[in-house]
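Undergrad: Predicted model and sequence below, questions to follow.
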Amino acid sequence: MIDINNKKTRLLLVIVGLVMYFGGIVSISYFPAQSHKTYMSENALLPGAANVEFDRSDVDAAIRYSQQWNQYIAKCNKKDSVENCRVEASKWIEEQLRDIGLETYTHVFSIAGHDDGDVSEQKGYNLYSVIRAPKSDGTESLALTTKFNVKAIRLQEGDVTGVGWILAMASNLQRRARTWMAKDIIIVITDGHFGGLGMKAWLSDYHSSGENDARSAQSYFRRAGMIQAALNIDINETYRTNRFNILAEGSNGQLPNLDLINTIARMAAKERVTDTVQLALNESPINRHLPSDMATLATFMYNQAMGVPTGDHGLFNDYHIDAVTIALPTQQQRHTIHQNSVMVIGTIRSLNNLLEHLHQSFYYYLLPSPFRYVSIGEYMISLGAIVGPLIILVLLLLFSLSTTFKPPSMKLIKQRQQQPNADLVDQQQPQQQKQQQQQPITVTDTPIDILYSATMVGVTLTIGLLFFLVPLTFPRATLSLLQDLSTHSNSLVSDAVLFVSFATVYLIIFTLVYPRLDSYFYPSSISTLSSTESGTGPLPTTPRGGSSFKVFTCLPVLLFITTMSLLNFSFSTIAAILVVPLCILPMRSSWPILRIFQALVTLAISPPIVLYLLARLYLNQNVYTLIGTLIRQYQLYSTLWLPFLTLIYIPLNILTLKLVITSSSSSSSSGSNKIKTQ
């Protein structure tokens, strides 16, 4: 049997674990060097095979529409409220789309409690038009989307806006695309006042059955075919000039089919503008000191790990629609407007060639550049190395428990096979007694230990589940409370509420819940009797539950990380880097100073302190604003940070604290321990 309490075994485990842990982290830096060139898997796409007609008149139309839109918004802001401006702006866009000759519809939706602490219902106004393919049955379609804001900006001569640019695109497609269209094209312009909620509402209504639709015939939601792919256009004055940004990260880190990105990259190669194609909007100060491929990969993994879409394209993932956001600057030269428009229309034309849904290429990949990729078979090795210490620890602990449930008959047979001959007993007995005195007493876990550990971990996970379910069950009340605390006049009092609340929960757990479980599984009378009858002196100091306590504490963490890695590798990698040391490093010790130090470190990295430091020092915001953001992001995009915090990190912190503070005061657990002697 492997004794994990042995110093040599623990030292070897630590060395192997450190090598695997840091080796896995370092191996990520080799991803760009080990990446492969992208290639087209879907032959039907044929990017760049046909010439795209987008001439000087179309460029002039994009600039003209942009100037007219900005002037209209500026006048509206001077004489009317934001609410009325949004209504008037939607009417102006509808008028322009109808003048182009498109069948256009207004989609009115309602949003309740969009602003923090505001539970009133607000209306939004989306516009969408359908360019019908003349020779198709209308069962398939493509989407070209953007959103409008009623905030005027300073436009120089030749600048474009998202609304103006997409109106010019719609005009071009209406006049020139009917000769090659095999799928309907939907032009969607959503209300940007609510962020991505406008697109979310439009997609929800577009894909709803409509059987219980109580709208009048005038506002009936007209539809095109099933959306096969989508391109979202985001034009902003803050984006860097001379850059064509492809943003692929969607809800909870989901990615589109790699062939969609490959198609755009091939169109850029045809236009000879590959140097301008990027995968991120802005570079962080840290990334500026990294090689370009590594900086791109770091930004890509960070955006994926956060789980928040980098554009409205991420909302299409919920409906299994491949989509990306193309982010462009407002300031563009005329030839740049032409090149960017050709790349977008060329991508639409390639997607129009599809005979079936995109499926040939990868859905799990990392991109160090738009033209190179790292496949799942390569990057999962790094995650396996990072969680390797946790896997080794769990396997060793499980192996040490393997004899707990072994049938008694098997143990009796093994003892008979190992029994020495009678002639050698007298000769070996003095030597055995001497070895017995030198060997440490070995303690094995009994079924009571395992049942106790499973119960303790189950109860703690239930507490974490309550932290997870309460804000989701009562979202308005929770968000309203967080808003009140974040805007409290006295920040010290509001911050103290967080620490006092968690301290109260911890005190209840460690003074009421855990002591009752300890007394139930390890009654003091049984412990005293067992210690008296053993006749072997003082028992070894092991925590209640023995090795199984560590097993059941680490198993939920291991299962969560390995399972979520199939959904969001970048998130799982960051989570593993954070929690693997918390599972490995806490140890049993008979030294009071070491136990106190471990307890203080465990409290120092407790959830309230980590959240407070993250909010104040890194994000520069109120801690309650951060918590509210985590709740909203989970509701909108199913991000994994709220489940990780409540279901994994909080229980892990509580169980670790239980382990380190009771490591030397658990000798009363002898009722469940068995001393093995020769």
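TA: That came in fine, so what should we check first?
Undergrad: drop to CA atoms for contacts and neighbour counts, all remaining ones
TA: OK.
Undergrad: For residue 516, give me its contacts.
TA: With contact set as CA atoms under 8 Å, 6 or more residues apart in numbering, residue 516 has no partners.
Undergrad: now the strands for the stretch 151-300 of the chain?
TA: Using DSSP state E, counting those that start in this stretch, the strands of the stretch 151-300 of the chain run over 184-191, 226-236, 244-247, 277-278.
Undergrad: Those: which one's closest to residue 477?
TA: strand 184-191 (26.8 Å; CA to CA).
Undergrad: Buried residues of that closest one, list them for me.
TA: 184, 185, 186, 187, 188, 189, 190, 191 (16 or more other CA atoms under 10 Å).
Undergrad: Check which helices and strands it sits against.
TA: Contacts defined by 3 or more CA pairs under 8 Å, 6 or more residues apart in numbering; DSSP states H and E place strand 184-191 against strand 121-131, strand 140-148, helix 197-206.
Undergrad: if you compare the ones you listed, which one is most tucked away?
TA: Neighbour counts averaged per stretch over those are highest for strand 140-148, at a mean of 23; criterion: mean count of other CA atoms under 10 Å.
Undergrad: Not counting its neighbours along the chain, what's nearest residue 162?
TA: The shortest distance from residue 162 to any residue that is not its chain neighbour, by CA to CA, 6 or more residues apart in numbering, is 5.0 Å, and that residue is residue 235.
Undergrad: try this one side by side with the last:
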Amino acid sequence: MEKVEGIAKRAALKAYPISILVVAAVAYYANIALTREGAENTRISEHALMPGIVIPTFDKDVQEMKWLNEILKRKNMQSRAEYIANEMNIFSIDSSLHYWQKSTPFKNYTGVSTVSMLRAYRSTGAELMIVATRMEDSHAVAMLMALAYHSREHSYWSRDVIFIFVEGGEKGMDAWLEEYYGVKEDKEGEEIMRGRGRFVVGAIVLETPDHLSREYILDLRVNGMNGQLPNLDLFNSIARIAHRGRNQLNIVIYPQEETRVEGNNGMVPFRFLLNQAFNGVEGIHSVFSKYGVQAVTIRGPRNRSGNVGRTEYVMEGIMRSLNNLHERFHQSYFLYILISPGTFSSIAFYLPLVGALIVPLAIFALREWFS
């Protein structure tokens, strides 16, 4: 015991040089572990997700443009929600309006969302997947309507698909999820939400920002609430699907500038970590992590000349992958750092960095103790 105490005292006396040495070692190790050369290549661990990498069949781009023109005419969200529900019901996709309200210490929020359910008649109805977008994003709304219409014509669905057009972004989505999972108590006489209680295998959120209008780029966002991450297999599946065929899109993660996507560089893992640490809610997909649902946001190009169908093809492939998933996401990692769309650092490689950074704190604590 005296020998250990003697070593601790000597270390405390040299707290500054030891700390500098440890920090230098951490920086050197990070330069290896958090670069493409030292990272692992991404791979799909759950082979059941591979059916999404097939020839896409989406062909409803003409109908999509018709819907887009009608949606752009409707600036009022109530009118837009009613129009979407009516159009989906015409094509036998069961749709209804969800009126919601959320209260915060500073403001009360209200809104209306459209919820459309495509039923898989060959399934038991025990599981479903969710595809969502903001009601305010006209191009994404038209895309999801066209995808729902396209999906209605196929019989290979083994899970129900819920298409949600959300007003109010994260707050609207959170309000719907609270009601779906029974967090919010039902009022007396209020109609019970259909589909409640079924397991959600995954959720995909679609956005079509204006700065990606003429780009061949797919910007992926994965950070959930308080730094939670979706299973890496979900990200890997999207990346593989986007890179397939002649309509491929380049994957970009956490670009330096929000409105000017130039590609991936060596700062991606650090921007990824900063976003994970300081952004409580990154997007609509973030609120799904409260309920253990694996979700990501896909930000893709709009349906314009030269880009027709690119984003829709990716969405179709992801839906088909989730449709074929045999069990819950569990094969791949839940704790990781994305280095690039094709490489990552697992917890086994980056956790030593965290442990090493604790050493200087412990040495200075000993120094104060002995003094």
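TA: Noted; the coordinates are in hand. Treat the numbers as computed from the prediction; the structure is a model and nothing was measured.
Undergrad: Distance to residue 316 of structure 1 added to the helices and strands packed on strand 184-191 of structure 1, as JSON lines?
TA: Rendered in JSON lines, the data for these read as follows (distance: least, CA to CA, whole Å):
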{"stretch": "strand 121-131", "distance to residue 316 of structure 1": "16"}
{"stretch": "strand 140-148", "distance to residue 316 of structure 1": "10"}
{"stretch": "helix 197-206", "distance to residue 316 of structure 1": "8"}
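Undergrad: Quick one, which of these gets closest to residue 371 of structure 1.
TA: Comparing those against residue 371 of structure 1 with CA to CA, the closest turns out to be strand 140-148 (23.6 Å).
Undergrad: Trace that closest one over to structure 2 and give me the residue numbers.
TA: Taking TM-score structural alignment as the measure, structure 2 aligns residues 127-135 with strand 140-148 of structure 1.
Undergrad: sorry, back to before: how close does the residue nearest to residue 162 of structure 1 sit to residue 337 of structure 1?
TA: 12 Å (CA to CA, to the nearest Å).
Undergrad: who's more crowded, those two?
TA: Just comparing residue 235 of structure 1 and residue 337: by other CA atoms under 10 Å the higher neighbour count belongs to residue 337, 24 against 20.
Undergrad: Tell me who's in contact with the equivalent of that one over in structure 2.
TA: Aligned against structure 2 by TM-score structural alignment, residue 337 of structure 1 finds its counterpart in residue 308. When contacts are counted by CA under 8 Å, 6+ apart, residue 308 of structure 2 is found next to 61, 302.
Undergrad: and if you look at the one 10 residues further on?
TA: If a contact means CA under 8 Å, 6+ apart, then residue 318 of structure 2 has 52, 237, 238, 241 as its contacts.
Undergrad: repeat that for 10 Å
TA: Neighbouring residues of residue 318 of structure 2 by CA atoms under 10 Å, 6 or more residues apart in numbering: 49-53, 203-204, 234, 237-242, 312.
Undergrad: Mark which of these are part of helices, please.
TA: When DSSP state H defines the helices, the subset of the contacts of residue 318 of structure 2 inside them is 234, 237, 238, 239, 240, 241, 242, 312.
Undergrad: Among these, which one lies nearest to residue 284 of structure 2?
TA: Ranked by distance to residue 284 of structure 2 (CA to CA), these are led by residue 234 at 16.4 Å.
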